[in-house]
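Colleague: Give me a 3D structure for the following:
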Amino acid sequence: MTGEGGDRGPAVRPTADDPFVAALSPGIGGPAGEHVGRHPWWTPVRVILVLTAICFSLGMVQKAPCYDAQWTNSQSRYSEMCYSDLPYLYVGRGFAELDWPYSNSIQVRDRYDVMEYPVGISYYAYATAYVTHWLKGSPDLAARGAMSQGQLYADHEVVRESMLFTAVSSVGFGICALLAAWALTGVNRRRPWDAALFALSPVLLFEGLINWDLLAVACVAGALWAQARDRPGLTGLLIGLGTAFKLYPLFLLGGLLVIWGRERRWRDLAVATGTGAVTWALVNAPAYLSGHHEWSVFWTYNKHRGADLGSGWLVLQQMAGTTFSSPTINLASWIIFGVWCVGVAALGVWAPQTPRLAQLGFLVVVGFLLVNKVYSPQYALWLLPLAVMARPRWRDQLIWQAGEIYYFASVWWYLGTYLNPGGGGDPGFYWLAVGIRMAAQLYLAVIVVRDILMPEYDVVRTRRPAWARHSFWPPTEPGRLTLGRAPGGG
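Modeller: Modelled structure (predicted):
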């Protein structure tokens, strides 16, 4: 059990490993020295969990303006940048009446659209609605059945329930964030502090509550942990479970194919793939058996969906003043993505050393998002655990996430029509935001490719950072005892 970069040797101190952290450290006593003391309770894992809880709580505060307005002010959700899908779908998908998401009842389907998400999200939303109804004292559902959707949206009791539904969902997302952070601290036991890049992420703060994506993020982080512990069965189970929440965890199997193929570990690959397939099938079975047509909506909806927010396809359409058909976009995007995957696989096969799963997974998911026909703001969460483990450097992470946050603000300004040209015309500022976001992702992808081709630049594999090899680091002053953690801390 060697982990992604090897677990042998002393733990890495952030102030002696990352120049960004070292530059900030004088404000809290300076870099860790040779005589640092060990705190009896504050382990790296506990610190990371506390930082995650603080960051996620701030994300809930960021959504407070919309919560206070009960998400009924159509403009404040854009001006305050606090939009979330959750309260709108509480009524729009039948959860106010506690209807099973995959019911094939004509009465239900005449009133509500089917959930257009994978089954794991539908299950979670249904369970959250059940808890919401229980906390509200089991409202009279028969009376609601006599009301129209418009009346339900306007009903004060239902509006309050949708707020509670959002709050209960957020508690679950917070638990997922904590589980993901915990898992990331153990991907490489020499480098538990790398998980701080996840715990203090601007992407987590601003985008964690837009949709249900953190459910899949926790599974991906868990899969990275399981693979680092040489547990192929658990790795496959978490990939299968994550794929039941979102499609993209499936792409980790490609990374495993390259890694375990180089190591001739075909049995482990078969175990992970088989376990993942069985897990996904078992999770999907209740939805499929209760309503096959309703189960297929996720697939048909995405097949026929046109170019949407955040995608390069939408920008091309707006620039050209035309509309590409769904089949055209589907074919082109899958061809480009296929070529991208072949390139990543070739990179992994011919790399000087076997790449790490986080590196290959990050590159594949980046390629998928860049060519996808929809790229919602919260999709950046898909990359987050992979990115922080692929390239655990604050500078590079902040460059990438600066592009994400710039787009996060711009998409709400675009939807709120706040920066449209005064004389009319095309939304050039939005095109710029999409381009900056893609450029930031490509920057991080290039850095990861370099680390794979030249492993001496991969900070996870090296014992001493390249920037400190020709300096006496950490600097110390005679007679000064730096407060901090013992070797293995930070």
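Colleague: can we go C-alpha only for contacts and neighbour counts from here?
Modeller: Fine.
Colleague: ok, now how distant is residue 306 from residue 137?
Modeller: 42 Å (C-alpha to C-alpha, to the nearest Å).
Colleague: Please identify which of those two sits among more neighbours.
Modeller: residue 306 (20 against 9; other C-alpha atoms under 10 Å).
Colleague: can you pull the contacts of that one?
Modeller: Residue 306 sits next to 324-326, 329, 373 when contact means C-alpha atoms under 8 Å, 6 or more residues apart in numbering.
Colleague: Would you reformat the residues you listed as TSV and include distance to residue 151?
Modeller: TSV is the format used below for the contacts of residue 306 (distance: C-alpha to C-alpha, whole Å):
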residue	distance to residue 151
324	37
325	36
326	35
329	38
373	34
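Colleague: ok, these vs residue 65, which is closest?
Modeller: Nearest to residue 65 among those, counting by C-alpha to C-alpha, is residue 373 at 30.5 Å.
Colleague: and the closest one, what element?
Modeller: Remark: residue 373 resides in no helix or strand, with elements defined by DSSP states H and E.
Colleague: Is it in contact with residue 329, as I believe?
Modeller: Yes - in terms of C-alpha atoms under 8 Å, residue 373 counts as a neighbour of residue 329; the distance is 7.1 Å.
Colleague: shared neighbours, these two?
Modeller: Here residue 373 and residue 329 have 306-307, 313 as joint contacts, going by C-alpha under 8 Å, 6+ apart.
Colleague: could I get these as CSV with secondary structure and distance to residue 363?
Modeller: As requested, these are exported to CSV (DSSP: H, G, I helix; E, B strand; the rest coil; distance: C-alpha to C-alpha, whole Å):
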residue, secondary structure, distance to residue 363
306, coil, 25
307, coil, 23
313, helix, 20
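Colleague: In space, not sequence, find me the middle residue of this protein.
Modeller: Nearest to the mean C-alpha position of the chain, by C-alpha atoms, centre = their mean, lies residue 381 at 2.1 Å.
Colleague: what distance separates the start and the end of stretch 17-30?
Modeller: End-to-end distance for stretch 17-30: 13 Å, by C-alpha to C-alpha.
Colleague: here's the other one to compare against:
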Amino acid sequence: MSVTPERRAASAAPSRDDPVVAGLSEAVGGPFGRRAAPPQRWWGPVRVALLVAVVVLALGLLADQPCRATGWADRADRSMWTSLCYSDVAFLYRERGFADGLLAYRDSLLEYPVLTGAVMQVTAVVAGGLYDAFGGGGDLAPAFAESVVFFDLTAGLMAVCALGVVVATARTVPRRPWDGLLVAASPLLLLSAYVNWDLLAVLATSLAILAWTRDRPVLAGVLIGLGAATKLYPALLLGVLVLVALRSPDRRAALRDAALAVVAAVVAWCAVNLPVAWWAPQGWREFFTFNAERAADFGSTWFAIGLLRPGLLPESVDDLAVVSAAVLLVLIAALALTAPAPPRVTQLAFLAVAAFLLVNKVWSPQYSLWLLPLAVLARPRVRDLVVWQLAEGVYVLLLWRFLATLYDPSAPLLTNHQYALAVLLRIAGLLWLVVMVVRDIRRPEDDPVRPFLTPGDATAPRHRRREATA
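Modeller: All right, here's what the predicted structure looks like:
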């Protein structure tokens, strides 16, 4: 069978495209040949990535078994932290009234956006029904046993979301299907997939970007709105779409698409929020009240500064966080509007979410999942992703030791100063990746994704230029 140039150029070959993978491939015969035809096998890039993701997610569940056996009974149990199996899920089932049959927002306050709360509520009802019908949880007390069933259902849902993120990432740039494997094999999934419900928003964001690249601005907007109803950060994509539209050769059509996405996002967000705001106004406001009154918390830059230099920061860092975020977002806009070539959507989205995390009042370990598909699509280079995720992994390990010390200070495992240094290490890892993405924007010839986009246009959101927005 003859091999045409079009077929040879169809997809990126990781062993030829990525320097690290190319070096490792020497052990098995070297990089994929430039004249070689891609093998036509059932085990294509997406299926391989899904298989790897299933293995990683299963290992994550296995790692949670020590805590699952005790029903996540007590945060003061040091073994929960040292075993690296902590999760908010079972605790919140008992602490937010789900175990008592209360309705979120109406009967009990819940500091989560309404779509996340709805998922928690439905899962709690199903968990209670399954426990009543079949039991479960071994010899644990009923409340703890039910919380284990609740965790199992939530973990299954988060695993499905993670698989969806893998597929969406693999499909976003059609000629780079192996990029999904960089999400699937990520240690962040192993460490944080089941800590909370963040993968709901990660999936919505990934699908929104995919929809935008497929000429579906309304669907992209709806997904952004639904994502913002699970975690607020997907709303940052709306500004990104406007910036991309401003750099489009067909600015009028691009701005029209961006406007459609913004309107669709607002309508979708209102559709799920307004009924709850009317039905349970105080409960609906709790998410906003909780975050407005929250002090600098674990993982944040401000928390680290407070540990290293007590008294340096004011009691409330709200003004500092808002001003810092505004400055960083203005800098990102300036970068987008002055870059030699129009930046890609995922480059700007990654920078926007990274900026938000760097100055936010809290930076929980699972928040880094927000960045994972964006980082892969913005800078799919093994070296840079490993640098960032290695820093994240070290931070998570030290965070659990720090929390073990807080709940049981009789035998400290980590000092305040050491934990603050761990936060700084995490920041440094993310800044490394940020610098690489900014460099790619300023020097488009270094962008590893750009050669695989539609020739002649690197940013237009629609009209046969769909790959260019990835």
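Colleague: quick one on the thing from earlier: corresponding residue for the residue nearest to the centre of the first structure in the second structure?
Modeller: When the second structure is aligned by TM-score structural alignment, residue 381 of the first structure is paired with residue 369.
Colleague: hang on, its match packs against residue 186?
Modeller: No - using C-alpha under 8 Å, residue 369 of the second structure is not in contact with residue 186, being 9.7 Å away.
Colleague: And what about residue 140 of the second structure, helix, strand or coil?
Modeller: Secondary structure, DSSP: H, G, I helix; E, B strand; the rest coil: residue 140 of the second structure is coil.
Colleague: repeat for residue 314 of the second structure
Modeller: coil.
Colleague: and it, how many neighbours does it have?
Modeller: When neighbours are defined as other C-alpha under 10 Å, residue 314 of the second structure has 11 of them.
Colleague: who touches it in this structure?
Modeller: For residue 314 of the second structure, the contact set (C-alpha under 8 Å, 6+ apart) is empty.
Colleague: distance of it from residue 364 of the second structure?
Modeller: 22 Å.
Colleague: Just list the residues touching the counterpart of residue 207 of the second structure in the first structure, thanks.
Modeller: By TM-score structural alignment, residue 207 of the second structure lines up with residue 222 in the first structure. Residue 222 of the first structure makes contact with 179-180, 183-184, 235, 238, according to C-alpha under 8 Å, 6+ apart.
Colleague: could you pull out the strands for the stretch 101-250 of the first structure?
Modeller: Using DSSP state E, counting those that start in this stretch, the stretch 101-250 of the first structure contains no strands.
Colleague: State the number of residues packed around residue 455 of the first structure.
Modeller: 19.
Colleague: can you check residue 134 of the second structure too?
Modeller: Other residues near residue 134 of the second structure come to 7 when the count uses other C-alpha under 10 Å.
Colleague: hang on, residue 387 of the second structure packs against residue 429?
Modeller: Yes - if you go by C-alpha under 8 Å, residue 387 of the second structure and residue 429 touch, sitting 6.1 Å apart.
Colleague: and the two? which has more neighbours close in?
Modeller: residue 429 (20 against 15).
Colleague: That one pairs with which position in the first structure?
Modeller: Checking with TM-score structural alignment, residue 429 of the second structure has residue 440 as its match.
Colleague: if you skip the residues just before and after it, what's nearest to its match?
Modeller: In space, and not counting its chain neighbours, residue 440 of the first structure is closest to residue 400: 4.7 Å by C-alpha to C-alpha, 6 or more residues apart in numbering.
Colleague: quick one on the thing from earlier: helix or strand: which one has the residue nearest to the centre of the first structure?
Modeller: According to DSSP H and E, residue 381 of the first structure maps onto helix 380-390.
Colleague: Could I get the buried residue list for whichever helix or strand comes after that helix?
Modeller: Later in the chain than helix 380-390 of the first structure, the nearest helix or strand by DSSP H and E is helix 394-415. Applying a neighbour-count criterion of 16 or more other C-alpha atoms under 10 Å, one finds 394, 396-398, 400-405, 407-415 buried in helix 394-415 of the first structure.
Colleague: can you give me the angle helix 394-415 of the first structure makes with helix 380-390?
Modeller: Here helix 394-415 of the first structure runs at an angle of 170 degrees relative to helix 380-390 (axes from the mean of the first three to the mean of the last three C-alpha atoms, to 10 degrees).
Colleague: Which part of the second structure matches helix 394-415 of the first structure?
Modeller: Aligning helix 394-415 of the first structure against the second structure (TM-score structural alignment) gives residues 382-403.
Colleague: Distance of the residue nearest to the centre of the first structure relative to residue 43 of the first structure?
Modeller: Applying C-alpha to C-alpha, the value for residue 381 of the first structure to residue 43 of the first structure is 26 Å.
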